[in-house]
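*Asks:* Need a 3D model of the sequence below.
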Amino acid sequence: MNPPTAGWLVLLALITNICGQPNPFRLADTSLRATEGSCVEMKCSINDRVDTANAYWFWIMNPTWNGGVLSGTVIYSTNDEERPVSQDFADRVNYTGSSTSTWNSYDPPKSCSISICNLKKSDSGDYAFRFVDELRPYTFMTHTLTLTVTANPCLIAFDKLPVVVENAPVTLKCSTLSSCSSNLQIGGLEQLDPSLISGPQQKDSRNRKTTTVSFRANWQDDGKEFSCQTQDNTDKHLIRKISTTVEYPPKDTSAKKSNENVVEGQTVTLTCSAKGNPAPTFTWFKNKNAKLGQGAEWTIRSITESENGEYHCEATNKYKTEKSNPVSIDVKCEYLFFFSLINFMWWV
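*Replies:* Modelled structure (predicted):
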């Protein structure tokens, strides 16, 4: 950033607005250094009460002024129409500050901090926070913070996994630059059946070195998380993680009723459950083939003897339909049930 631009930004950071309100926003640092692929937090404090009812705010990279108009790369924004976020930062920047509802309080601590992850060398530059009140002349901007992202000789790439079906092969592939002196290790393999694992296998080329592990997926592997890092890594932000998505037909389909002893006039709810990916839909049947309707629950209100019978549900997704266990309903007359209960208590 050239000296005139820096001077203008420092002036804007220190100036009070036309109503004389001092700038309540402060950055904790003027410079930060971070490693490529890691994360960095830009700490921003709020030292006074701030009314956010008609305001928006944003973080901007390499801010410059041209004819009174602020330009630069917006990396975080609460108003995408006025200040849209660059797609290069959209999935890498997270707000880590305090809830906006606390900004209206006089009590510290309050924060407007953000974090940037999966840093790139191109992220090196100057950053600032800007607050704009659209109805009142309250516009504030902090001084700039200079971020320097240094090269990482062990930057890791952990290939995302495609969606697979049950019993299909899965390959975990992690790689880094060949210049990296540390070996790669894949974590999470203890979750798998050892008899289904092949690897790890090492492969070196001119530019990359790669570690792969293969296994055959079963339905219980759906959602399992795996990690990759260098063996001497101490930075949690440099660990890469992926998860598996395994599709499989419905399993463990089960039906149950809410009342064990069903009395006339009660409300009885039948509940169906099953595992499956995609998530199964449920259909209820009475006396084996009389279709009742769909849904995980089937409720019978003010039940009568006409609802006596055997009920079951079926769980269905694109792979299969699985039938549940039968559930029997035998409705007792309220008077007879009460009499039987009294008789039982008498003999006990």
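
*Asks:* Please make it C-alpha for all contacts and neighbour counts, starting now.
*Replies:* OK.

*Asks:* ok, which stretches of the protein are helices?
*Replies:* 3-14, 334-347 (DSSP state H).

*Asks:* Those: which one's closest to T299?
*Replies:* helix 334-347 (19.3 Å; Cα to Cα).

*Asks:* which residues are contacting that closest one?
*Replies:* Counting by Cα atoms under 8 Å, 6 or more residues apart in numbering, helix 334-347 makes contact with 263-265, all of which sit outside it.

*Asks:* With stretch 294-307 instead?
*Replies:* Contacts of stretch 294-307 from elsewhere in the structure, counted by Cα under 8 Å, 6+ apart, are 263-273, 281-284, 329-332.

*Asks:* at 10 Å what do you get?
*Replies:* Stretch 294-307 is touched from outside by 255-258, 262-274, 280-286, 292, 313-315, 329-333, with contacts defined as Cα atoms under 10 Å, 6 or more residues apart in numbering.

*Asks:* Tell me the spacing between A315 and K173.
*Replies:* Taking Cα to Cα, to the nearest Å as the criterion, A315 is separated from K173 by 35 Å.

*Asks:* And for R33?
*Replies:* R33 sits 30 Å away from K173, taking Cα to Cα as the criterion.

*Asks:* So what's the residue count around the nearest residue to F226 once chain neighbours are set aside?
*Replies:* Take F226 and drop its neighbours on the chain: the residue closest to it by Cα to Cα, 6 or more residues apart in numbering is G188, 4.8 Å away. Taking other Cα atoms under 10 Å as the neighbour definition, G188 ends up with a count of 12.

*Asks:* Another sequence for comparison is provided below:
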Amino acid sequence: MELRCNSRGNPPITSYAWFKNSGRGDSKVSSAQTFSFNATERAAFICEATNRLGSHKSKSICVDIKDAPKDTSASISPSDEESDDGWVELSCSSRAKPPPSFTWFKKGPQISTQVATGIFHKVQFTQGGQYFCVAANTLGSQKSSPVSVRTKGLPGLWMYIVIAILGIGLLRSTHFMIKKWIQASSSSQAH
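*Replies:* Down below sits the predicted model:
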């Protein structure tokens, strides 16, 4: 950002100074007519013009920084994706002014689906997939890189499947044996 101090005087202006107004008074930040700086926060500045007869300060100039979202990122907690209760929490962060709103999406094969709003989103391991957030304010929006939630089966699911297959096999074997026993009983009564 650049601020320029203009003043008329007779005799001519011999020097300029810029001051940053803080809660503890003014601090000199430049001795040039033009003051360049990286604007990262709201601040108030005062220009002072001086000639051989004296100096005069300008009114305070308030610089309010506004930015579209940047450095938007998504993270997962616990980061090792191990949780006692089967849930992980996704978190979105971004630098923006005014503060952004956050929307969560789950990536699909063709399109992404909105799944939540807000900084945080809780996901069960059974809802695995890739998730990303979008930070948006009145100046723009930015999408994070996706984070992956690995799908984990229910505890003992494979054990239940094996038991079910064995149970079905046992029922069929029992049915077959009873059928043979009935056939054998019927044929022995016929003789």
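
*Asks:* follow-up on the earlier one: I figured the residue nearest to F226 of structure 1 was touching G223, is that so?
*Replies:* No: between G188 of structure 1 and G223 no contact is recorded; they are 11.9 Å apart, counting by Cα atoms under 10 Å.

*Asks:* With neighbour numbers in mind, choose between A315 and K173 of structure 1.
*Replies:* Comparing A315 of structure 1 with K173 by other Cα under 10 Å, the one with more neighbours is A315, at 29 against 19.

*Asks:* Alignment lookup: the more buried one to structure 2.
*Replies:* The criterion is TM-score structural alignment: under it, A315 of structure 1 has A135 as its aligned partner in structure 2.

*Asks:* For burial, what's the neighbour tally of the residue nearest to that match when sequence neighbours are not counted?
*Replies:* Leaving aside its sequence neighbours, A135 of structure 2 sits nearest to F102 (Cα to Cα, 6+ apart; 4.7 Å). In terms of burial, F102 of structure 2 registers 22 neighbours under the definition other Cα under 10 Å.

*Asks:* V149 of structure 2 versus F102 of structure 2, what's the distance?
*Replies:* Using Cα to Cα, we find F102 of structure 2 at a distance of 19 Å from V149 of structure 2.

*Asks:* now W104 of structure 2
*Replies:* According to Cα to Cα, W104 of structure 2 stands 14 Å off from V149 of structure 2.

*Asks:* got any residues that touch both of these two?
*Replies:* Between them, W104 of structure 2 and V149 have 90, 131 as joint contacts when contacts are counted by Cα under 10 Å, 6+ apart.

*Asks:* okay, the two: which has more neighbours?
*Replies:* Relative neighbour count places W104 above the other of W104 of structure 2 and V149, with 26 against 21, counting by other Cα under 10 Å.

*Asks:* And that one, what's its match in structure 1?
*Replies:* If you follow W104 of structure 2 across to structure 1 using TM-score structural alignment, you land on W284.

*Asks:* S186 of structure 2 too?
*Replies:* In structure 1, S186 of structure 2 lands on no residue (TM-score structural alignment).

*Asks:* Could you do A17 of structure 2 as well?
*Replies:* Aligning on TM-score structural alignment places A17 of structure 2 opposite Q185 in structure 1.

*Asks:* Out of the contacts of helix 334-347 of structure 1, flag the one nearest to Y76 of structure 1.
*Replies:* Distances from the contacts of helix 334-347 of structure 1 to Y76 of structure 1 were compared by Cα to Cα; the smallest belongs to G265, at 58.4 Å.

*Asks:* Need the counterpart of that closest one in structure 2.
*Replies:* Aligned partner of G265 of structure 1 by TM-score structural alignment: D85.

*Asks:* Let me see the contact set for that match.
*Replies:* Applying Cα under 10 Å, 6+ apart as the definition, the contact partners of D85 of structure 2 turn out to be 124-125.

*Asks:* Check the one 4 residues further on too.
*Replies:* For E89 of structure 2, the residues meeting the contact criterion (Cα under 10 Å, 6+ apart) are 75-79, 81, 83, 120-124, 149.

*Asks:* Tell me the spacing between the residue nearest the centre of structure 2 and S112 of structure 2.
*Replies:* For structure 2, C92 is the residue whose C-alpha lies nearest the centre (Cα atoms, centre = their mean; 1.7 Å). Distance check for C92 of structure 2 against S112 of structure 2: by Cα to Cα, it reads 17 Å.

*Asks:* which residue packs closest to the residue nearest to the centre of structure 2, ignoring adjacent ones?
*Replies:* The shortest distance from C92 of structure 2 to any residue other than its chain neighbours is 4.5 Å, reached at A74 (Cα to Cα, 6+ apart).

*Asks:* Check L27 of structure 1 too.
*Replies:* For L27 of structure 1, ignoring the flanking residues on the chain, the nearest one in space by Cα to Cα, 6+ apart is C44 at 4.5 Å.

*Asks:* can I assume that neighbour is in contact with R26?
*Replies:* Yes: judged on Cα under 10 Å, C44 of structure 1 makes contact with R26 at a distance of 5.6 Å.

*Asks:* hang on, the earlier thing: what's the counterpart of the residue nearest to L27 of structure 1 in structure 2?
*Replies:* With TM-score structural alignment as the criterion, C44 of structure 1 has no equivalent in structure 2.

*Asks:* returning to what we had before: isn't the match of A17 of structure 2 right up against Q229?
*Replies:* Yes: judged on Cα under 10 Å, Q185 of structure 1 makes contact with Q229 at a distance of 5.7 Å.

*Asks:* Now the common contact residues for those two.
*Replies:* Shared between the contact lists of Q185 of structure 1 and Q229 (criterion: Cα under 10 Å, 6+ apart) are residues 174-175.

*Asks:* These two: who's more crowded?
*Replies:* For the pair Q185 of structure 1 and Q229, the greater number of neighbours falls to Q229 (28 against 16), based on other Cα under 10 Å.

*Asks:* The spatially closest residue to that one that is not a sequence neighbour and F215 of structure 1, how far apart?
*Replies:* Once its chain neighbours are removed from consideration, Q229 of structure 1 has its nearest residue in I239; the separation is 5.1 Å (Cα to Cα, 6+ apart). As for I239 of structure 1, its distance to F215 of structure 1 is 21 Å (criterion: Cα to Cα).
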